[in-house]
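*Asks:* dropping the sequence and predicted coords here.
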Amino acid sequence: MASEDRAKPASTGASGIVRPPRTRLDQPKLPKRRLVPEYDAETFGRFSERIARFLGTWRFIAWMTLFIFAWLVWNVFAPPDLRFDPYPFIFLTLMLSLQASYAAPLILLAQNRQDDRDRVTHEQERKQNERSIADTEYLTREIAALRIGLGEVATRDWIRSELEDLVRDLDDRRELFRAEGDEDR
């Protein structure tokens, strides 16, 4: 029965349009064949960055200079039957053009990846700065509220001065009561 489900012929609807057989949703699709091979973009990107970093070093320039110098020396001073690229050095020009045609896109790919990393880093720094500003504003408001609250809090010196005023008032009243009591007698 299961093989019959898979081998159903195309059906025609009421309109006469030929429809492909329905696929079952409980089974995975068969993988499609592709003309272009699949590759891991991240691995290829890391590889291109390594090449671009090497192409941008003095070591690469030194090795390339040594290679070209050896090529020229060999093709000028070697016996004529051992020379593989005579004077106009067409093959050397072709090799250098091929190297440049591969190096330029790899360098551009590495730069694009670096731009993407810089963009992500910039976005993270911007968000961190926004959080820092918000935290600073919050702390500023809290400090201002504490200052206002401290302005309303009774300090030790204020309480001492109030108590001294009350003691003076009590002393004055006592003296007033004594003076009144002495007058009544």
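*Replies:* In hand now; what should we look at?

*Asks:* make it CA atoms for all contacts and neighbour counts henceforth
*Replies:* OK.

*Asks:* tell me, how many neighbours does the nearest residue to residue 6 once chain neighbours are set aside end up with?
*Replies:* If the residues on either side of it in the chain are set aside, residue 6 comes closest to residue 23, at 7.7 Å by C-alpha to C-alpha, 6 or more residues apart in numbering. Summarising burial for residue 23: neighbours were counted as other C-alpha atoms under 10 Å, giving 12.

*Asks:* could I get the full set of strands for the chain?
*Replies:* For the chain, strands defined by DSSP state E occupy the ranges 11-12, 18-19.

*Asks:* quick check: which of the ones you listed is buried the most?
*Replies:* Of all the strands of the chain, strand 11-12 has the most neighbours on average by mean count of other C-alpha atoms under 10 Å, namely a mean of 12.

*Asks:* so what touches that strand?
*Replies:* In this structure, residues lying in contact with strand 11-12 by C-alpha atoms under 8 Å, 6 or more residues apart in numbering are 18-21.

*Asks:* related to what we said a few turns ago, now the strands of the chain in JSON lines, with distance to residue 63?
*Replies:* Formatted as JSON lines, these follow (distance: least, C-alpha to C-alpha, whole Å):
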{"stretch": "strand 11-12", "distance to residue 63": "67"}
{"stretch": "strand 18-19", "distance to residue 63": "63"}
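
*Asks:* let's bring in a second one:
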Amino acid sequence: MPRDDRSTDDRRPRSSTTEERRRSSDERRLFRGTTRLDVPREWRRTFVPRPTYDADAFGRLSERIARFLGTGQFLVYMTGTILFWVGWNIFAPQHLRFDEYPFIFLTLALSLQASYAAPLILLAQNRQEARDRVQYERDRDVDARTRADMEFLAREMASLRMAVGEVATRDFLRSELRSLLADLDTREEDRV
């Protein structure tokens, strides 16, 4: 029996390796490099791309709108618009009026404005809450560091007080020197 020196991989037809390559590229496209179990895999792209938006930009816009809705300027504009609307639809000629007395269209417009304002205000509040939470954590860290520094300084001050208590003061040194001088004077007198 003749011996075949080719490895088992070389005996397979070329089409199977091409198929494996295609399958592996499809799997790569499916998994997009995430082989971890805690990361959800991305699905294949469809012909119609999913709409995406920048959540941060939308949040900033909602905060600007919410800030404007809370100003006196907005209240003045809204009051002026409503007064103009009501005045026009009461005092204008009949053929130019677009919303008669029960002002249904005005009610619809105000309801629409309120239905959009409420979620925008809530979104702005959520973003502010997230910023406040981050600021609170920073403040807590700074407070902990400050407290640790204060405790360190208190310990240092206590050790300095103890050390100063053991240090000879100027008055103590003067009194010791006076007593030594007095002893020397008495010794000298005893010699003479």
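*Replies:* That came through, no problem. Every value quoted in this text rests on a predicted model; they were computed, and no experiment measured them.

*Asks:* TM between them?
*Replies:* Superposed pair, TM-score by TM-score structural alignment, normalised by the length of structure 1: 0.75. Supporting alignment: 166 aligned residues with a C-alpha RMSD of 3.1 Å.

*Asks:* what do we get in structure 2 for the residue nearest to residue 6 of structure 1?
*Replies:* Aligning on TM-score structural alignment places residue 23 of structure 1 opposite residue 28 in structure 2.

*Asks:* and the gap between its match and residue 44 of structure 2?
*Replies:* 10 Å (C-alpha to C-alpha, to the nearest Å).

*Asks:* for residue 59 of structure 2, same thing?
*Replies:* As for residue 59 of structure 2, its distance to residue 44 of structure 2 is 29 Å (criterion: C-alpha to C-alpha).

*Asks:* could you list the buried residues of stretch 152-164 of structure 1?
*Replies:* Buried residues in stretch 152-164 of structure 1, counting neighbours by 16 or more other C-alpha atoms under 10 Å, are absent.

*Asks:* stretch 93-101 of structure 2 maps to which residues in structure 1?
*Replies:* Using TM-score structural alignment, stretch 93-101 of structure 2 pairs with 79-87 in structure 1.

*Asks:* how long is that stretch from one end to the other?
*Replies:* Start-to-end, stretch 79-87 of structure 1 (C-alpha to C-alpha) is 13 Å.

*Asks:* next: stretch 76-83 of structure 1.
*Replies:* The straight-line separation of the ends of stretch 76-83 of structure 1 (C-alpha to C-alpha) is 8 Å.

*Asks:* so how far is it off the chain centroid?
*Replies:* With C-alpha atoms, centre = their mean, to the nearest Å as the basis, stretch 76-83 of structure 1 stands 56 Å off its chain's centre.

*Asks:* report the contact partners of the aligned partner of residue 162 of structure 2 in structure 1.
*Replies:* Correspondence of residue 162 of structure 2 to structure 1, assessed by TM-score structural alignment: residue 148. Listed by C-alpha under 8 Å, 6+ apart, the contact set of residue 148 of structure 1 is empty.
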